[in-house]
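Participant: Could you work out the structure for the sequence below:
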Amino acid sequence: MVLITAAASGIGLAAATRLSREGARLALSDLRLDALEARAAELALPRDQLICSATDVRDVRQIEAFVAQAAGAFGRIDVLVNNAGIGRRGQVAGLADEDWRQVMDVTLDSVFYGARAALPHLTRTRGNIVNIASISGLAGDGGNAAYNAAKGAVVNLTRAMAVDHGPDGVRVNAVCPGLTVTPLTRKMRETPAVMDQFEERIPLARAGEADEIAAAIAFLASDEASYVTGVSLAVDGGLTAWTGQPVWRPKRSA
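Facilitator: Alright, predicted model coming up:
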């Protein structure tokens, strides 16, 4: 039984789709219940295998209620996918308090709240957590200070929880996507100058698809990854493999 936050679109929806195909019962949450229910209907799961909940992940009580609802309905929790996250552009010197706080509330605090509520259940089932971090949590970006800080904290929180809860049989890992085709990246992807720079820097020369991120989530959540914990898996087309220095390529013969 799998809980997924921010599941109405993008990576969360892709993860729900992939895991439903693999037979998982799902508890899905999103701020927008109408959109969530519309997308969830496309999964064609029986009514007793699916819960949809309107949840504001900034509110600890709402997250706790979502976890309790899922545990009560299904009798167990096996996997928590902490997927919610937002960004606000800006350098530290010019970043407004409310923007910093909102990024931290949604992107970092929700991971803490969700994990804390789910861990007693996961300890009983020897389950696992998959946090959706970012390659922006593995290195810095220009003008993205709040998001870098929040995702970096998610990466290290993942490690800390893996150490703390490994003896209980609970695995905790993170997936770190690079540029991915989702509604949140649409504006960026529709700007040719930006995409040209990405394609120059990504060895696979393209953005990732949400289904490709979902495949990594499904692996880490599965028994196939039974000896994997504390890992932050970059799924980025090779972007973080590159130092950023000029690339030498051999001349092609005519």
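Participant: Every contact and neighbour count from this point should use C-alpha atoms.
Facilitator: Noted.
Participant: where along the stretch 1-150 of the chain do the strands fall?
Facilitator: 2-4, 26-30, 50-54, 79-82, 128-132 (DSSP state E, counting those that start in this stretch).
Participant: Now render these as TSV, adding distance to Leu220 and mean neighbour count.
Facilitator: Below are the strands of the stretch 1-150 of the chain laid out as TSV (distance: least, CA to CA, whole Å; neighbours: other CA atoms under 10 Å):
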stretch	distance to Leu220	mean neighbour count
strand 2-4	13	26
strand 26-30	17	26
strand 50-54	21	21
strand 79-82	10	28
strand 128-132	7	28
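Participant: got JSON lines for those, with distance to Thr158 too?
Facilitator: Below are the strands of the stretch 1-150 of the chain laid out as JSON lines (distance: least, CA to CA, whole Å):
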{"stretch": "strand 2-4", "distance to Thr158": "16"}
{"stretch": "strand 26-30", "distance to Thr158": "21"}
{"stretch": "strand 50-54", "distance to Thr158": "25"}
{"stretch": "strand 79-82", "distance to Thr158": "11"}
{"stretch": "strand 128-132", "distance to Thr158": "7"}
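Participant: Would you do the same for the sequence below? I want to compare the two.
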Amino acid sequence: MDLNGKVAVITGGGTGIGAAVAEALARKGAAAVVVNYSRSAEEARETVARLESMGCKATAMAADVSDDASVRRLAERVRADHGRVDALVCNAGTTRWVPFPDLEGLTDEVWQQIMGVNLMGAFYCARAFAPDLRAARGAIVNVASVAGLLGTGSSVAYGVSKAAMIQLTRGLAVALGPDVRVNAVAPGIVATRWHIDRVGEQVFHEMTAKEGARAPLRRTAEPEHIAQMVVALLESDMVTGEVLVGDGGRHLMY
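Facilitator: This is a model prediction of the structure:
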């Protein structure tokens, strides 16, 4: 896919990886980028302002991806405003920090919140935008995690949600082919506020330095690195149903 002149929708697009993807698409010449958010309204507006300064038409649109009706309203608004959708990046995600041994901490409410956003949100978005993506012969990229491939992550529920998202990616690649390609990226630790705000900058630096020393590339990913991967998958016309890991090779080490 040549991204020049295309219309893209990014869920959770106001901060972190989502904002980096939005800017990467603008640099590629995207005609319009819809920045979806649920709570980060101010950050979404700031992202939109940066995109517009780059010459890209951008709009911040609120929607709770875990609610099917909200997602369908989002799709209707995008359709009315732009008339087409070429690329969908399902980046919206959530977690709850529950130590793995604390099974009692994995309440029904925790499971439902995490699965609702991380898994059902990606499905609802793919379903709502499928007609537009089919018409455009477009592409979807889901932002999963190495937690969906390994026994790691912020909680058991989070890892399960990302593993399910990876399988959803494969299933959607079959369901939406040959018109729509569907792939996923699986980042490791990324230097975003999600991680940094939880432990503080000093602890995050110490933690990532220790982990990074065991990875072949010896560094921690920035949001821009994951955005590179997302763009690469959007542009790769013969790739579908694949998962691209972005952790500096850390997953290769025992």
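Participant: With both chains overlaid, what TM-score comes out?
Facilitator: Superposed pair, TM-score by TM-score structural alignment, normalised by the length of the first structure: 0.88. Supporting alignment: 240 aligned residues with a CA RMSD of 1.9 Å.
Participant: so who does the aligned residue in the first structure for Met207 of the second structure touch?
Facilitator: Mapped onto the first structure by TM-score structural alignment, Met207 of the second structure lines up with Val194. When contacts are counted by CA atoms under 8 Å, 6 or more residues apart in numbering, Val194 of the first structure touches Met188.
Participant: From Val57 of the first structure, how far off is Val194 of the first structure?
Facilitator: Val194 of the first structure sits 31 Å away from Val57 of the first structure, going by CA to CA, to the nearest Å.
Participant: for Ser226 of the first structure, same thing?
Facilitator: 28 Å.
Participant: In terms of packing, which of those two has more residues around it?
Facilitator: Per other CA atoms under 10 Å, whichever of Ser226 of the first structure and Val57 has more neighbours is Val57, with 28 against 15.
Participant: For the residue nearest to that one when sequence neighbours are not counted, which residues are in contact?
Facilitator: Distances taken as CA to CA, 6 or more residues apart in numbering put Ser110 closest to Val57 of the first structure, at 5.3 Å, once the chain neighbours are dropped. The contact partners of Ser110 of the first structure, by CA under 8 Å, 6+ apart, come to 57-60, 63, 82, 84.
Participant: and for stretch 219-226 of the second structure, what span of the first structure is it aligned with?
Facilitator: Residues 206-213 of the first structure are where stretch 219-226 of the second structure lands when matched by TM-score structural alignment.
Participant: What is the end-to-end distance of that stretch?
Facilitator: Using CA to CA, one end of stretch 206-213 of the first structure lies 14 Å from the other.
Participant: What degree of burial does the residue mapped onto Arg89 of the first structure from the second structure show, as a neighbour count?
Facilitator: With TM-score structural alignment as the criterion, the equivalent of Arg89 of the first structure in the second structure is Trp97. Using other CA under 10 Å, Trp97 of the second structure has 15 other residues around it.
Participant: and what of Ala44 of the first structure?
Facilitator: Look at Ala44 of the first structure: counted by other CA under 10 Å, it has 13 neighbours.
Participant: ok, and the closest non-adjacent residue to whatever residue of the second structure lines up with it?
Facilitator: Correspondence of Ala44 of the first structure to the second structure, assessed by TM-score structural alignment: Glu52. Sequence neighbours aside, Ala58 is the residue nearest to Glu52 of the second structure in space, at 6.2 Å (criterion: CA to CA, 6+ apart).
Participant: what's the spacing between that neighbour and Glu235 of the second structure?
Facilitator: The spacing between Ala58 of the second structure and Glu235 of the second structure, counted by CA to CA, is 21 Å.
Participant: who touches Gln112 of the second structure in this structure?
Facilitator: Gln112 of the second structure touches nothing, counting by CA under 8 Å, 6+ apart.
Participant: and it, what pairs with it in the first structure?
Facilitator: Matched to the first structure by TM-score structural alignment, Gln112 of the second structure sits across from Arg101.
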